[in-house]
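J.: okay, here's the prediction I keep looking at, along with the sequence it came from:
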Amino acid sequence: MLLRCLLALAGGLVLAGAFEPVGHAWLMPPAIAALVFSVRGLAPRRAWLPSLLFGITFIYAVMVWMRAVGTDAWLAMCALEAAFFVPLGLGLTWSLRLRAWPVWAALWWVGIETWRSGFPFSGMPFGRLVYATADTPWADALPWIGMTGVSFLVALTGTTLAWLLLQVRTPTRTTYAAVGGLAVVTLAPALLSFPVTQTGTATVAAVQGDVPGTGLDVPAVHREVTANHVRLTRELAQAVDAGERPRPDFVLWPENSTAVDPFLDPGVHEGIIAATDAIDVPVIIGGMSNDPLDEGQVLNQGIVYQPGLGSGDRYTKRHPVPYGEYIPFRGSLIPSTYGKLRMVPRDMVRGTGLEPLRVGDLRVADAICFDVAYDEGISGQVARGAELVAVQTSNAMFSRTDQLAQQFEISRLRAQETGRWVVVAAINGISGVVRPDGTVVASVPARGQQVLVEEVGLSTTITPAVRLGVWPARLTLAFLVCHSAFVLVTYRRRRRGGRLVEQTDGAR
């Protein structure tokens, strides 16, 4: 058992190496194979331990950036996320008893991944296998089968590798057929790329204004942050008037480019209006608006400002961060005045809309910060006619960590999934413009202060992944429920059958 536990611990660390900052995606299959070998042959009542150890090393390593919030937050959150590997261990042992077990084991991985990515309090999707696939053949399958499908493909590669290692001494025709089939499924999308029809172009400006001082605390210097974005936008307007830069069709500011309600703060409101009128095109700002229905709540919004008209369409962040942007069960479980929770005096309300923003003549899908890691928001807006994707983010707290790189990789993968250009505006890094094939046209590093002006393509083509939406994820959850129910029913029948035999033998 000790060797199994050591193998699991090592496998979790190896899997973390597939993600930024190491970023070696080829480590994923051997890491998953290590997990399979660590639980193979164990009874379910014992398999949970190596699986949990695998999850502990993986989760704590891949999300070490959460220490920027606080060591206590990192320990608590990662403990919760690692706990999901306990049912994964059970599911793997059940799967290994079936024919074609690599398929069922891969489904268990993706099902648990989906579960922890949505529960509790919207879950934590960072660490999904698909999020380490940028610049790999796996990513070429994104427009066809979506995020959940690609995670399954990666997991299947790992479980199949474990199966091959068991077959290496006595390979059969089935062995060769399985390897060939997996290779075809993995490499075919690179040869049969999904055709995306470009319907036009637009010029977009993304403003990264930076955060003065340490760069970590936006609320403490929020007026300076807003002033930076106002100044850079007005400087862009001057360069446009001088013929030095092309006039954009709209300007994108990041999340928290104003950390107060722009409709109630006269100084902030005047700055935004001045910048919008100067550039004479719509500006999508990132603002914190008071909830009109409850003064004790706040909305994190992307707000379209039209020159000469003021505010227009709004997008409200769909996935506020628990204990960072709102406190679940405020006052009933943990006092809201405890420790850093004092920094969250009001709860952020969850957005529900999926209509793209109308920005002049364009329709733009918006995502705010962690929204980009969830499947339904961007795909839902693209399915409703969005021609390109905008990501507004404020990663200031994580500006000295690798969270920036991990999140930017997710934005790149969203471009491939949706067949859309993606424009990222970060408050102090990483901003960038991404083609539908995932390549980066231009970017601004962390703590840079710059305006990107790039021509992007527009499209209304709907990829199969967007049409599938969240159904692949739902099906994996349904698989977990059905397989668990099947195992439990079978187990009860066997116990009843055993008791019946004992009673019959006793009667004789």
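T.: Perfect, thanks for sending it.
J.: going forward, measure contacts and count neighbours with C-alpha atoms only.
T.: Noted.
J.: buried ones in the strand or helix carrying residue 7?
T.: According to DSSP states H and E, residue 7 maps onto helix 2-16. Residues of helix 2-16 classed as buried by neighbour count (16 or more other CA atoms under 10 Å): 4-5, 7-16.
J.: now swap in stretch 131-148 and tell me
T.: Buried residues in stretch 131-148, counted by 16+ other CA under 10 Å: 131-134, 138-148.
J.: quick check, nearest of those to residue 261?
T.: Using CA to CA, residue 131 is the member of the buried residues of stretch 131-148 that sits closest to residue 261, with 33.7 Å.
J.: below is an additional structure, to be compared with the one above:
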Amino acid sequence: MTATTRAASARAGSRRARDEFDPTPWPIALVCAVAGGAAALLAFPPYGMWMLLPVSLALLGAGLLVRSVWVSILVSLAWGAAFFVPLTAWANTYAGTLPWVALGVFEALYVVVFGLLARTVMLRRGLCLSSAVVVSALWVGIETLRSHAPWGGLPWGSSAFALADSSLLNLGPWIGVAGLAFVVALLGQMLLHGALSLLGRRHRGLVGFAGVWPLALAVAAILATVVAPSPPNTAPGDRGTMTVAGVQGSMEKIDPATLAMPDDVFENHLAVTRDTVQQSQDEGKQLDLIVWPEDSTGYDPRQDPWMADQISSASTEAGAPILIGTQVAVGESERLNQSVLYAPDGSTPYAYSKRHPVPFGEFVPMRDFFRSITDKVDLISRDMIAGDEVGVMDMEELDQGHHRVGVLICFEIAYDNLVGDVVRNGAEVVVVQSNNALFGDSHEAIQQVAEAKVMAVVSGRSVVHVSTVGHSAIFTPEGRQLDFVDHWDQGAVLADVPLRTGITPAIAAGPWIAVGLSALGLVGFLAALSSRRRALSPLPRHRGRS
């Protein structure tokens, strides 16, 4: 061997000593991307295989470990599209194919941003504990950004909402939605590190069978959450219960061409209400509150004396107020989505206006621009405007006990900041009014009721989720289901709902868990940029070259 060859070998050996892993071949990377996106989809309802979510993130991480940054972009986009396009298939019901696919691809772009950031960290810092923490924190940052921007964001598909039936949800009251996303991402990183070691793709640190350790730790961490305690200040106190009935009147399917509510929606809810009142009286129960869903009256009953009289009459029979959902016109081109409380005496002492209208579902930002792309924007003839008051009803004013009820409408249950607002403003129980009829037979309804369960546990409050056509359910602060009505069934959820006043650490922290973890990810990324180290193995050399 010549001196030149020996020197070259020494340099190669030196580089090899610092290398962490071999790159993923680009065809395998693309397979990992599509398989990872599909696994993420299966983690969410109705499939409910939550344990696949860390696996999906591990596959995304493996796909990002390629030499070409352009391939990593394609990998991220493929993972995001394979997840978000089928997850948001409910948008096709009323918006059509092009807007639905555009929504899925737009959400996938957030995964592209994450992929670029995470790849930089893993390639510059290597596969170590610090890089795993930084990558997991970056996942939290991207989920937080996606949930709040632009136009208020869309948290649909956030990691926490796959955990409704997972023991990991026991951590929810402590660390919130952002903390759960961090845990899931960290488990994914542990699976990635372990799998690469077992497959012989790593050359220092955990190599070979040592890769069993991160896999075992991931499993042990999940098992440990089975016995995770509840925060001490959210234990049952002296607040007792509140008897609540949620009415699911059902209706004919909505015409996607007009989005008009069927004529039978009001009569159906009125009939089910009277049946439920009779049932409660037969069981010797005194109702404290009856909840109708969003859009359950078709139009504002305060403008129709007959409709208002029917609601007041049902309220008198029940001896309890009825919270209905309706739309209120504002001027010629705007509207409010309101919850209105009807008392037995016919008065309406409380109204809540939805604070977070959904972009493209309830209002169209930049309407002229998007009209040039699709005329579907004109299906929303009146833009919904946001209310400005947190929805908390004081039932003492109606002589219904010293109870405070938080009110949210439809997708608002998916926003942890809105849930936190009603709890911090004194709500002892939360009711959610929804109209899932807009999404037909899609999986939107079951995904939303899973979000209600997750938020019940995170907030430490019972959640009464009521829909026009389902799913409707009542969950305790521990996530236990008290009653349930299936999709398109007619009936009511009825239970003595536990009340709470304690504040969970997640709610007390407000946005700071998400802000802190996001900042950690950003700082870790900037630190990785300052490193000259590269973790990929060197390119193979041609045999005949000295």
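T.: Okay, I see it. For clarity, every value in this text was computed on a predicted model and none was experimentally measured.
J.: before we move on, back to that, and the furthest pair within the buried residues of stretch 131-148 of structure 1?
T.: Maximum pairwise distance in the buried residues of stretch 131-148 of structure 1, criterion CA to CA, is 17.6 Å, between 132 and 144.
J.: quick one on the thing from earlier: could the buried residues of helix 2-16 of structure 1 be laid out in TSV, adding distance to residue 374 of structure 1?
T.: Listed next are the buried residues of helix 2-16 of structure 1 as TSV, based on distance: CA to CA, whole Å:
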residue	distance to residue 374 of structure 1
4	34
5	32
7	31
8	28
9	28
10	29
11	26
12	23
13	24
14	25
15	21
16	20
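J.: tell me the contacts of the counterpart of residue 30 of structure 2 in structure 1?
T.: In structure 1, residue 30 of structure 2 lines up with residue 5, judged by TM-score structural alignment. Going by CA atoms under 8 Å, 6 or more residues apart in numbering, residue 5 of structure 1 touches 38, 49-50, 53.
J.: centre of the chain versus stretch 77-93 of structure 2, how much separation?
T.: 14 Å (CA atoms, centre = their mean, to the nearest Å).
J.: just stretch 75-86 of structure 2 next, same as before
T.: Using CA atoms, centre = their mean, the offset of stretch 75-86 of structure 2 from its chain centre is 17 Å.
J.: so that stretch matches what in structure 1?
T.: Mapped onto structure 1 using TM-score structural alignment, stretch 75-86 of structure 2 spans residues 50-61.
J.: burial of the closest residue to residue 308 of structure 2 other than its chain neighbours, as a residue count?
T.: Distance criterion CA to CA, 6 or more residues apart in numbering; nearest residue to residue 308 of structure 2, sequence neighbours excluded, is residue 301 at 5.2 Å. Neighbour count of residue 301 of structure 2, defined by other CA atoms under 10 Å: 20.
J.: show me what residue 301 of structure 2 lines up with in structure 1.
T.: For residue 301 of structure 2, the residue aligned by TM-score structural alignment is residue 262.
J.: now do residue 410 of structure 2
T.: Here residue 410 of structure 2 is matched to residue 369 in structure 1, going by TM-score structural alignment.
J.: which ones are touching residue 112 of structure 2?
T.: 73, 76-77, 80.
J.: now do 7 Å
T.: Contact partners of residue 112 of structure 2, counting by CA atoms under 7 Å, 6 or more residues apart in numbering, are 73, 76-77.
J.: for residue 384 of structure 1, same thing?
T.: Counted by CA under 7 Å, 6+ apart, residue 384 of structure 1 has contacts residue 355.
J.: in structure 2, what residue corresponds to it?
T.: So residue 384 of structure 1 corresponds to residue 425, using TM-score structural alignment.
J.: kindly report the same for residue 249 of structure 1.
T.: So, by TM-score structural alignment, residue 249 of structure 1 is matched to residue 288.
J.: its match touches residue 322, doesn't it?
T.: No - if you go by CA atoms under 7 Å, residue 288 of structure 2 and residue 322 don't touch, sitting 9.3 Å apart.
J.: more neighbours: which of the two?
T.: Looking at residue 288 of structure 2 and residue 322 with other CA under 10 Å, you find the greater number of neighbours at residue 322, namely 26 against 21.
J.: skipping adjacent residues, who's closest to the more buried one in space?
T.: Nearest one to residue 322 of structure 2, counting by CA to CA, 6+ apart, is residue 290 at 4.7 Å.
J.: how far away is that neighbour from residue 190 of structure 2?
T.: Relative to residue 190 of structure 2, residue 290 of structure 2 is positioned 47 Å away (CA to CA, to the nearest Å).
J.: just the helices in the stretch 201-350 of structure 1 please.
T.: 222-241, 266-279 (DSSP state H, counting those that start in this stretch).
J.: pull out the buried residues from the first one.
T.: This points to helix 222-241 of structure 1. Neighbour-count burial for helix 222-241 of structure 1, counted by 16+ other CA under 10 Å, picks out 222-237.
J.: quick one: contacts of it?
T.: With CA under 7 Å, 6+ apart, helix 222-241 of structure 1 has contacts from 207, 209-211, 245-247, 257-259, 271-272, 275, 278-279.
J.: same question for the last one.
T.: With contact meaning CA under 7 Å, 6+ apart, helix 266-279 of structure 1 is reached by 230, 233-234, 237, 262-263, 282-283, 305-308.
J.: what does stretch 119-134 of structure 1 give?
T.: By CA under 7 Å, 6+ apart, stretch 119-134 of structure 1 touches 18-19, 23, 25, 62, 113, 116-118, 139, 147, 150-151, 154, 319, 322, 373-374, 409-410, 413.
J.: what do you get if the cut-off is 6 Å, keeping everything else the same?
T.: 19, 25, 116-117, 139, 150-151, 410 (CA atoms under 6 Å, 6 or more residues apart in numbering).
J.: can I get those in a markdown table with distance to residue 423 of structure 1 and secondary structure?
T.: What follows is these, written out as a markdown table (distance: CA to CA, whole Å; DSSP: H, G, I helix; E, B strand; the rest coil):
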| residue | distance to residue 423 of structure 1 | secondary structure |
| --- | --- | --- |
| 19 | 22 | coil |
| 25 | 24 | helix |
| 116 | 28 | helix |
| 117 | 24 | coil |
| 139 | 19 | helix |
| 150 | 23 | helix |
| 151 | 24 | helix |
| 410 | 12 | helix |
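J.: alright, calling it a day.
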